[in-house]
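**Student:** model this:
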Amino acid sequence: MPLTVHQFPCLSDNYGFLIRDEATGKTATVDTPDAAAILAELKTLGWGLDLILNTHWHADHAGGNAEIKAATGATIVGPGEVTRIAPLDRQVGQGDVVELGETRFAVLETGGHTLGHISYFDAADHVAFVGDTLFALGCGRLFEGTAEQMWTSLQKLAALPDDTRVYCAHEYTASNARFALSVDDGPALKARADAVFAARERGEPTVPTTIALEKATNPFLRAPALAGRVGKAGAPDFEAFGAVRAAKDGFKG
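**Tutor:** Prediction:
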């Protein structure tokens, strides 16, 4: 039976994700950006909570751990770095599997935004929760890791099946699209950017995305093809990526 994903906005630009294994009714929250909002959504849905699945240690991802665990008794799963700010019951990393009822999530190390960042991939349903590693038309800032580490992480995600639904943690897509248009004038990107701007005007989310769509239009996944645009023609792929990331960091559009 499939995995149900209930997505809702919280904080200024985060998304919360409550997920339910329909075969067993087991439920989880992916990260804990806003404890009050998550608990309210659970009450509205009539769901309990079995697991908290953290992607990384930042407060808008793990800051609600203690409050939600106290209210629900959920088991907290995540990378070891989460203990910098919040409790953790089970530490996981690359190669581990997290079970939510009959749904099995493979843990992928996707460091770069933070050193220990992880993602969760459900191979049966082709669903990935990627935190702040990959965004629709973007990627996370390199707060702790290197360009080479983040490029490796992005390639790991790009290798997932093309139809994988990618749930990233923030609604940054319109801003990402404006930057993307500054380094890529391809028709596929232009068409996607127009659709993104129209969706946001209507107040519609642009998450989830898909691996295929990101490979076709995301400038961070397309960095080698854009290397000449950022002064890195002929450079290793990760250096081209680093240049695109640096350009985004300084972008004012």
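
**Student:** make it CA atoms for all contacts and neighbour counts henceforth
**Tutor:** Fine.

**Student:** what comes up buried for stretch 114-127?
**Tutor:** Under the neighbour-count criterion of 16 or more other Cα atoms under 10 Å, stretch 114-127 has Thr114, Leu115, Gly116, His117, Ile118, Ser119, Tyr120, Phe121, Asp122, Asp125, His126, Val127 buried.

**Student:** likewise for stretch 138-150?
**Tutor:** The neighbour-count check on stretch 138-150 (16+ other Cα under 10 Å) flags Gly138, Cys139, Gly140, Arg141, Leu142, Gly145, Thr146, Ala147, Glu148, Gln149, Met150 as buried.

**Student:** how far off centre is it?
**Tutor:** Mean-position distance between stretch 138-150 and its chain equals 13 Å (Cα atoms, centre = their mean, to the nearest Å).

**Student:** please give me the structure for this one as well, since I'd like to look at both together:
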Amino acid sequence: MTVARPEIRTFLCRSDNIGVLLRDPATGACAAIDVPEAGPVLAALDEAGWTLTDILVTHRHADHIDGIAEVKRRTGARVTAPAKAGATIPEVDVAVSEGDVVRVGGLSAEVWETPGHCADHVTYWFAAPRLVFAGDTLFTLGCGRVMEAEPEVLWRSLTRFGQLPDDTLVYSGHDYVLSNARFALAAEPDNARLAARMAEAERAKTEGRFLVPTTLGDERATNPFLRAGEPALARSVDLPPGTDAGRVFTALRAWKNKF
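**Tutor:** Sure thing, here's the model as predicted:
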């Protein structure tokens, strides 16, 4: 049976959070990926004429969950959240862990535990339409800040994305594209494809757009944190080519923290 292509709307919340609505056109079921604040999510639903049935939470940080209570009160949506977050996320109906499957109408996603940014972080991988909702683990041209683990933990989480097809669409939790692009160019100034993406990001900014989603193919070619195995990235952090990619990643992340 052919699965209908999901309908997706993205929009800004707060100052730089990305709000996402995912709808199964066959059933009308609709999910919000996190609820950074209630107003923009409810406005996007009204504009689209969609009825929210689900909220899929990536992690417990306030800028991803602040609007959950109000949106659930207004819509009755079922809240799915990481089991490891415990009671820190409000109004949870379903707690999920590694390998669980969540459904939005006829769409299904595998739950990955992707710690590093925080201990409870999960990612939702919709294999059939090739969509991945990465929260604050993987960004366009960047990755999340390491907050509750050693950098190697986030590196292991990121390597999972590297196994996905090039045409996978990656939805991240923030629009940090310009700052990420500036760092990426500092780390790999001779990457012509990266220079082109920087120009694209600047155009998007002037036009009021953001480069979310991205594709895994674009990220493999331009995101320094996925390219830590490349000799050029090792040299950029004063390590010899052939250095373990996890060690290069750790050095890159430390540099980005100060950039």
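
**Student:** after superposing, what score do the chains get?
**Tutor:** Here the TM-score for the pair of chains, by TM-score structural alignment, normalised by the length of the first structure, is 0.96; 251 aligned residues with a Cα RMSD of 1.2 Å.

**Student:** one step back: can I get the buried residues of stretch 138-150 of the first structure in JSON lines including distance to Phe179 of the first structure and secondary structure?
**Tutor:** Putting those into JSON lines (distance: Cα to Cα, whole Å; DSSP: H, G, I helix; E, B strand; the rest coil) gives the following:
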{"residue": "Gly138", "distance to Phe179 of the first structure": "9", "secondary structure": "strand"}
{"residue": "Cys139", "distance to Phe179 of the first structure": "12", "secondary structure": "strand"}
{"residue": "Gly140", "distance to Phe179 of the first structure": "14", "secondary structure": "coil"}
{"residue": "Arg141", "distance to Phe179 of the first structure": "14", "secondary structure": "coil"}
{"residue": "Leu142", "distance to Phe179 of the first structure": "17", "secondary structure": "coil"}
{"residue": "Gly145", "distance to Phe179 of the first structure": "22", "secondary structure": "coil"}
{"residue": "Thr146", "distance to Phe179 of the first structure": "21", "secondary structure": "coil"}
{"residue": "Ala147", "distance to Phe179 of the first structure": "18", "secondary structure": "helix"}
{"residue": "Glu148", "distance to Phe179 of the first structure": "21", "secondary structure": "helix"}
{"residue": "Gln149", "distance to Phe179 of the first structure": "22", "secondary structure": "helix"}
{"residue": "Met150", "distance to Phe179 of the first structure": "19", "secondary structure": "helix"}
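
**Student:** how many residues are close by the aligned residue in the first structure for Ser15 of the second structure?
**Tutor:** If you follow Ser15 of the second structure across to the first structure using TM-score structural alignment, you land on Ser12. Per other Cα atoms under 10 Å, the neighbour tally for Ser12 of the first structure reads 8.

**Student:** what's the helix or strand for Ser12 of the first structure?
**Tutor:** Using DSSP states H and E, Ser12 of the first structure falls within no helix or strand.

**Student:** again with Gln155 of the first structure
**Tutor:** Taking DSSP H and E as the definition, Gln155 of the first structure sits inside helix 147-158.

**Student:** and that helix, how far from the second structure on average?
**Tutor:** Once fitted to the second structure, helix 147-158 of the first structure is off its aligned match by 0.9 Å on average (mean Cα distance after the TM-score superposition for the first structure).

**Student:** that helix corresponds to what range in the second structure?
**Tutor:** Using TM-score structural alignment, helix 147-158 of the first structure corresponds to residues 151-162 of the second structure.
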